[in-house]
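Asker: Here is the input, now give the coordinates:
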Amino acid sequence: MSTSALRPGLRLEPVTADNFDAVCAISVRPDQSHLVSPVVKSLAEAFVHGESAWPRAIVDGDEVVGFVMAFLDLAWNPAKDPADIRSGLWRLNIDAAHQAKGYGRFAVHSVTDELSRRGATRAHVTWDQGAGTPEPFYLGLGFCPTGELSGGQVVGVLDLTARTV
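Answerer: As a prediction, this is how the structure comes out:
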């Protein structure tokens, strides 16, 4: 059963003028700050890359608890293989006060559902390796390392056609 079915008020919402301040106030734990960019940087990237960015607030009831941004249909390395078009998870920030409550899992499932609706068959993500990184989280969700690195980070892929949840 999905997290949203267990908590009906849990949803993704577009970032708007009404929730902008709450979204920008999302802050991960201090020991995680080197692993993920602040939300305000993500929103600036979404503005610059508007055709491919899909930024969303993670909302539970009336409270913004996190931020997620997907990338949609980008050429991964057009110089190497222009047909290598990818979509996936670009950024995930769960506020420090709301971690370990299923919000990250909900956000990743919501993004992969959106990608599936748009016709994607795979979802990509990158992560740092080592202690305290999100690697176990992504592996636990079924992402598999591809053997590639992007900016020193592991590239993972999830086969959306094989999902059971």
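Asker: From here on, just use CA atoms for contacts and neighbour counts.
Answerer: Fine.
Asker: Scan the chain for its longest helix.
Answerer: If you go by DSSP state H, the chain has its longest helix at helix 103-117.
Asker: For the helix or strand following it, give me every contacting residue.
Answerer: Later in the chain than helix 103-117, the nearest helix or strand by DSSP states H and E is strand 122-127. For strand 122-127, the surrounding residues in contact (C-alpha atoms under 8 Å, 6 or more residues apart in numbering) are 86-90, 112, 115, 133-135, 143, 150, 153-161.
Asker: this one next, for a side-by-side:
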Amino acid sequence: MTTTAALRLEEITPENLKAALGVRVRPDQEFAVAPVANSLAEAYVRPDSAWPRLIMDGDRAVGFLMAFLDIDWHEDGGSVIRSGLWRLNIAAEEQGRGYGRFAVESVAEELHRRGTRELYVTWHPGDHGPEDFYLTLGFRRTGEITEGETVGVLDLN
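Answerer: Next up is the predicted model:
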């Protein structure tokens, strides 16, 4: 695990775009998360709800995250406004060093700062998926399934 003093989130800029696009998860995890390029395209067309950030350790790009802010989440015929973690890509060679935890905690801090009470996330169930990671961080399953993914929530109070 690295020291948190060197860890930070950076907005995606022309200067760090290439580093962001270079973040790749392990091949056995590719089923569970879209490539960074897809996330950046989605952020481009949803600028009011997407919050993409590069995860940096010193001068090294070690991951990418994208939060969703105040989206209309359709549930049982109705809708609610939710925010949470949309994407989390930790570079294959950087996994197991605490960067994922740092990313989730950073999103939780940002959402809490904005007055949000809950952080939502979805994950693909199965081998090599992130379910154990999210449950270890305190997320609980809501019982919902969306687009084949398990929905989890973390209380920010």
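Asker: TM-score them against each other, please.
Answerer: Overlay of the two chains. TM-score (TM-score structural alignment, normalised by the length of structure 2): 0.96; 157 aligned residues with a C-alpha RMSD of 1.5 Å.
Asker: Looking at the contacts of strand 122-127 of structure 1, which are in strands?
Answerer: 86-90, 150, 153-159 (DSSP state E).
Asker: Which of these are buried, as a PyMOL select command?
Answerer: Selection of buried members from these for PyMOL, criterion 16 or more other C-alpha atoms under 10 Å:
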select buried, resi 86+87+88+89+90+154+155+156+157+158
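Asker: closest to Val23 of structure 1 among the ones in strands among the contacts of strand 122-127 of structure 1?
Answerer: Distance to Val23 of structure 1, by C-alpha to C-alpha, is smallest for Trp90 among these, at 16.1 Å.
Asker: Not counting residues beside it along the chain, what's closest to that closest one?
Answerer: Nearest residue to Trp90 of structure 1 in three dimensions, chain neighbours excluded: Ala70, at 4.9 Å (C-alpha to C-alpha, 6 or more residues apart in numbering).
Asker: what's near enough to touch the one you found?
Answerer: Contacts of Ala70 of structure 1 (C-alpha under 8 Å, 6+ apart): Ala53, Trp54, Pro55, Ser87, Gly88, Leu89, Trp90, Arg91, Val111.
Asker: could you say which helix or strand contains it?
Answerer: strand 63-75.
Asker: What residues sit buried inside that strand?
Answerer: Neighbour-count burial for strand 63-75 of structure 1 [16+ other C-alpha under 10 Å]: Val64, Val65, Gly66, Phe67, Val68, Met69, Ala70, Phe71, Leu72, Asp73, Leu74.
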